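Asker: please find the sequence and the predicted model below.
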Amino acid sequence: MAPKRRGRNCCYICLAVILLLGLLFLILGLTVFKAKKPITTVNSVSLKDLDVSFDITRLQVHLNITLQADLSVKNPNRVGFKYDPTSATLQYKGQTIGDAPVPAGSIGARETSPMNITLTVMADRLLSTNGLFSDVRSGILPLTTYVKLSGVVRVIFKIHVKTSTTCDLYIDVLNRKLANQTCHYKTKL
């Protein structure tokens, strides 16, 4: 009878230890290792190239723009963040006129990773857009950049994260420089 009781007590103790360890991991996962949202920041957007010419007889504008966007993604988690390949887009009045690939990568725990993206306008897409002639003639060209990163933070289990950045840019065509920019950031766990 004593060996059965010892065996039963040993099983109860093992079960209690397993439950306590599970509870400890759950508490750590929900507090110390809780998944936090990665933060995407646009540090600067610069105009690398701007060539504009007018065809007054056809009321057309020939435009070539190259933008350099310097982004940084901060991972505030105590574990790494792996993101999938994506692309950054350049838009004019809601129509995509340029894009640049962003390769897959990872950001270590509590690190900030820089990303330099060069966006070039696809002139053939821009020619079919209404209002370009009047915007260029007014001297200000409104553009929008959009970057979305989707990835995984692994804390006990996988947590899917999506972070996006949208910047409204206003290019001073006459002085060939960036006149103003306003950025908006969203992150979803």
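Answerer: Alright, I've got the coordinates.

Asker: C-alpha only now, for contacts and for neighbours.
Answerer: Will do.

Asker: quick one, helices of the chain?
Answerer: Listed in chain order, the helices of the chain (DSSP state H) span 2-30, 123-127, 132-138.

Asker: I'd like the ones you listed written out as TSV, with mean neighbour count added.
Answerer: Formatted as TSV, the helices of the chain follow (neighbours: other C-alpha atoms under 10 Å):
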stretch	mean neighbour count
helix 2-30	12
helix 123-127	15
helix 132-138	16
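
Asker: put this next to the first one:
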Amino acid sequence: MADGPIIPTTRPKRPRPPSGRTNLASCVVATIFLIFIIIVILIVYYTVFKPQDPKIAVNAVQLPSFSVINGTVNFTFSQYASVRNPNRAAFSHYDSSLEILYSGNQVGFMFIPAGQIDAGRTQYMAATFSVQSFPLSAPPNMGPTLANGDGVGFNFGLRVQPTMEIESKLEMAGRVRVLHFFTHRVKVRTGCRVAIAVSDGSVLGFHC
């Protein structure tokens, strides 16, 4: 019995691998796209989400108790402040403190508990603590006087009373995390000079 006709077969052609030029073009396009995304993120970060330092404002200073015995001062210090967070992310603060100085020496210190201030919000803080006893510098400063053209001091009949001056330093440290990727470390401080009447401990004024 005769065999049937032999039909020639052809091997399927293998697909040609992509050329080197195609790979290079793909890499260039991907790189340009990545650079574009990074530029957009940086623009948004520095225009909309750029971190800013919180703003501290001291609203009031009081001395609930005050006494002077044998030239030694003892009092309780109270300070009321507001802290505004201008960022679009929460401000987490820690390692914050309030320090009281007299004649350049520390006479009082208080740690401020850690906390968080939400984005765009203002938090009010009140700190009250006892200041350790310390001797008054002698002699205490007298009240404000004015001077005439010859430099001679006079007070126009105003009652002059001895005063003392202390300095308060409020410092807050923390961080602001933007877009869950960028962390901005923050350390802000404010200092106030407080004038106090030695006779009764009344606060004559303060300047921050």
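Answerer: Cool, got the structure. Keep in mind that what you see is a predicted model, and the values were worked out from it rather than measured.

Asker: any idea what the TM-score is?
Answerer: Overlay of the two chains. TM-score (TM-score structural alignment, normalised by the length of structure 1): 0.79; 172 aligned residues with a C-alpha RMSD of 2.5 Å.

Asker: returning to that earlier point: do you know which of the helices of structure 1 lies nearest Thr144 of structure 1?
Answerer: helix 123-127 (13.4 Å; C-alpha to C-alpha).

Asker: gap between that closest one and the chain center?
Answerer: In terms of C-alpha atoms, centre = their mean, to the nearest Å, the centre of helix 123-127 of structure 1 is found 26 Å from the chain centre.

Asker: against which helices or strands is that helix packed?
Answerer: strand 60-74, strand 95-102 (3 or more C-alpha pairs under 8 Å, 6 or more residues apart in numbering; DSSP states H and E).

Asker: for structure 2, which residue occupies the most central location?
Answerer: Taking C-alpha atoms, centre = their mean, the centroid of structure 2 lies closest to Val188, which sits 3.6 Å from it.

Asker: I figured that one hits Ala57, correct?
Answerer: No - using C-alpha atoms under 8 Å, Val188 of structure 2 makes no contact with Ala57, being 11.4 Å away.

Asker: can you tell me what Tyr170 of structure 1 aligns to in structure 2?
Answerer: Counting by TM-score structural alignment, Tyr170 of structure 1 corresponds to Ala195 in structure 2.

Asker: swap in Thr182 of structure 1?
Answerer: So, by TM-score structural alignment, Thr182 of structure 1 is matched to His207.

Asker: next one: Pro76 of structure 1
Answerer: Pro76 of structure 1 maps onto Pro86 in structure 2, by TM-score structural alignment.

Asker: enumerate every residue touching its match.
Answerer: 52-55, 119-121 (C-alpha atoms under 8 Å, 6 or more residues apart in numbering).

Asker: mind giving me the ChimeraX select for these, buried ones only?
Answerer: To isolate the buried ones among those in ChimeraX, judged by 16 or more other C-alpha atoms under 10 Å, type:
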select :53,54
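
Asker: quick check, nearest of the contacts of Pro86 of structure 2 to Glu165 of structure 2?
Answerer: For those, the nearest to Glu165 of structure 2 is Lys55 (24.8 Å; C-alpha to C-alpha).

Asker: do you know how far that closest one is from Phe91 of structure 2?
Answerer: For Lys55 of structure 2, the distance to Phe91 of structure 2 (C-alpha to C-alpha, to the nearest Å) stands at 11 Å.

Asker: what is in contact with the two at once?
Answerer: Asn85.

Asker: related to what we said a few turns ago, what's the closest non-adjacent residue to the match of Tyr170 of structure 1?
Answerer: With sequence-adjacent residues excluded and distances taken as C-alpha to C-alpha, 6 or more residues apart in numbering, Ala195 of structure 2 is closest to Glu165, at 4.6 Å.

Asker: I appreciate the help and will end here.
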